[in-house]
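Asker: Have a look at this fold, sequence not included:
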């Protein structure tokens, strides 16, 4: 490990909840970076599988590691708690069942040296199966997170637009290093919902100035059954998407640029499609209140694509594929 870096400090925040089998691999991938982060804040979010005790035994003696124990409040609140304890100039939210590539911190500092006013550093990621599915076709369905571009952007809005146009804007917080002041000064905290990244990351981009994207793969996402994103979905997932859509609608209502409006509309559409998938594929039945809220947002976002998805997800996928192919062949 090395401590060669600029005077700017980096805090890595790691929320932990019942991931004892993956915890050591994940945390060690942060501690064994080629450049050591200034501080690691680990938030045990009320784990019941012994993860909290394991943290104290393995890492409680390390001076730059701070371990915080809280009652279970969810991923977003655990990240917020970590931020309240963090002291770094920059924040990286890392997930406790994934793996950081050894050069992640080094890459961040290299780009920071080139762009001292950096607000957001965006990088690429790959996925791997925790246990490879028996179905060979299913085994191929691993999400990839390719930024496609190595370049700086004059503003967060510009970065949002350019990356969105290339389908290379991802909301996942573990794909970014953020300037901490961006969060604190603008009072931008995670909402206490599932899918909190869907609305958190766009809000940060809309208050950011300098952003840099990189095609370097610096994060490896573990895809496993039983994680937040792979469990059977419920009404809570729908509520999370509804709240995210409301936040995106607020950004859209303030936008004046047509490209921004178009890209925010696409993100809203993606969240609506996610809700339809939960309702149709998981058979989730909504409460009267959630059903009313969903119908209200459908009225506010009544586009041909939304109506098509409501009738048939398969037809929507065919339409969407045809649109993408036409764009590839003939341009925008």
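Answerer: Good, I have the coordinates. Computed from a predicted structure; not experimentally measured. Numbering: from 1, shown residues only.

Asker: contacts and neighbour counts: CA atoms only from here.
Answerer: Noted.

Asker: give me every residue that touches residue 262.
Answerer: Listed by C-alpha atoms under 8 Å, 6 or more residues apart in numbering, the contact set of residue 262 is empty.

Asker: Tell me which helix or strand it sits in.
Answerer: helix 258-281 (DSSP states H and E).

Asker: same check, this time on residue 222
Answerer: Going by DSSP H and E, residue 222 is part of strand 211-223.

Asker: Could you list every helix and strand in contact with that strand?
Answerer: Helices and strands in packing contact with strand 211-223 are listed as strand 99-100, helix 104-114, strand 120-129, strand 151-153; criterion 3 or more C-alpha pairs under 8 Å, 6 or more residues apart in numbering; DSSP states H and E.

Asker: Now do the first one: distance to the chain's middle.
Answerer: Distance of strand 99-100 from its chain centroid, counting by C-alpha atoms, centre = their mean, to the nearest Å, is 15 Å.

Asker: Quick one: the helices and strands packed on strand 211-223 as TSV, columns for mean neighbour count and distance to residue 272 too.
Answerer: Output for the helices and strands packed on strand 211-223, formatted as TSV (neighbours: other C-alpha atoms under 10 Å; distance: least, C-alpha to C-alpha, whole Å):
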stretch	mean neighbour count	distance to residue 272
strand 99-100	24	30
helix 104-114	18	33
strand 120-129	21	25
strand 151-153	16	29
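
Asker: In addition, the following structure is provided for comparison:
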């Protein structure tokens, strides 16, 4: 059985591909048959969860897939687990690199995908055993660019399953039902969608030149948004195909050091709206989203990081002051949103800013 293992440093070009016997092999890298789905799995220090994730993928009812695992500089036993699984399943390709973060790992994986569709799965989550088959058949039968579906969360400690309004998207279910749609059919509600890429399978051609923003958290936002702007045919499959593990040490839950990234992320969403001629109509919505997200993330940031966060807020607000204050859409915002912006401009320090925006 072939073990597909690539080691890279800063180069996007594969350096070595070894067979089980240790000799150089090209088998598996240049398969003539195009897989139906490429599954990209970033891996970083997840030895306690990786087996459950991989088991859910290698045992899929859809066989014609490729599994691209990007070892992002793991220092635990995750690389050994990947090697173990690659010896059992030749569909697994391991790409090892220095740590570049979640976005960097996904972007590396995208350089090697050959599937008709691509699905991004985090290595501490798992999917239903018929998930990829359902994703492919629905997407193929309806000539979709994107298929969205539901995510069920589960607590890492208790194992309890639960759902959240964010992933349920009841408003979307009511709006589109089982029909094909595009972002234009959603109006301003497109900015309320769950943007997590683990809840979407994409046509590979649609996203071939889109990349996740490296060095930022909330990285799914601009990737998903640009893909949605491009997609002509989207569906919402009202079934739970993905299981999302909630961990107290995850980037999104314990990453308040990086919560200030939301400023850059929201700016990128605004720029994408401008790029795809969606800004003028929904400028007010985009301004509200930015200000609300900044306030929310700031108030949930640990005190030790608030000074730096506030400095970035103030710099950003000053940079956009003229643009925003001369915008008719901004002028129409409720006082609540304007007060956040004005507080960022006028507060002398983060404590004053916090006192102004934390009023109920």
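Answerer: Nice, thanks for sending it over. Computed from a prediction, not measured in an experiment: that's the story for all the values here.

Asker: so what number do they get for TM-score?
Answerer: Once superposed, the chains reach a TM-score of 0.79 (TM-score structural alignment, normalised by the length of the first structure), with 296 aligned residues with a C-alpha RMSD of 2.9 Å.

Asker: re the thing from before, quick one: average offset of the helix holding residue 262 of the first structure versus the second structure, please.
Answerer: Mean deviation of helix 258-281 of the first structure relative to the second structure after superposition (mean C-alpha distance after the TM-score superposition for the first structure): 4.1 Å.

Asker: What residues sit buried inside that helix?
Answerer: The neighbour-count check on helix 258-281 of the first structure (16 or more other C-alpha atoms under 10 Å) flags 259-261, 263-265, 267-269, 271-273, 275-279 as buried.

Asker: do stretch 224-231 of the first structure as well
Answerer: residue 224.

Asker: Identify the residues contacting that stretch?
Answerer: Here stretch 224-231 of the first structure has contacts from 129, 130, 131, 223, using C-alpha under 8 Å, 6+ apart.

Asker: for stretch 129-145 of the first structure, same thing?
Answerer: Against stretch 129-145 of the first structure from outside (C-alpha under 8 Å, 6+ apart): 124, 125, 126, 127, 128, 168, 170, 222, 223, 224.

Asker: Tell me the counterpart of residue 161 of the first structure in the second structure.
Answerer: Aligned by TM-score structural alignment, residue 161 of the first structure pairs with residue 187 of the second structure.

Asker: residues contacting that match?
Answerer: By C-alpha under 8 Å, 6+ apart, the contact set of residue 187 of the second structure is empty.

Asker: and if you look at the one 3 residues further on?
Answerer: Taking C-alpha under 8 Å, 6+ apart, we find residue 190 of the second structure in contact with residue 183.

Asker: Return the distance of it relative to residue 41 of the second structure.
Answerer: Here residue 190 of the second structure is placed at a distance of 27 Å from residue 41 of the second structure (C-alpha to C-alpha, to the nearest Å).

Asker: can you check residue 324 of the second structure too?
Answerer: Residue 324 of the second structure sits at a distance of 40 Å from residue 41 of the second structure (criterion: C-alpha to C-alpha).

Asker: With neighbour numbers in mind, choose between these two.
Answerer: Per other C-alpha atoms under 10 Å, whichever of residue 324 of the second structure and residue 41 has more neighbours is residue 41, with 26 against 17.

Asker: any idea what that one aligns with in the first structure?
Answerer: In the first structure, residue 41 of the second structure lands on residue 14 (TM-score structural alignment).
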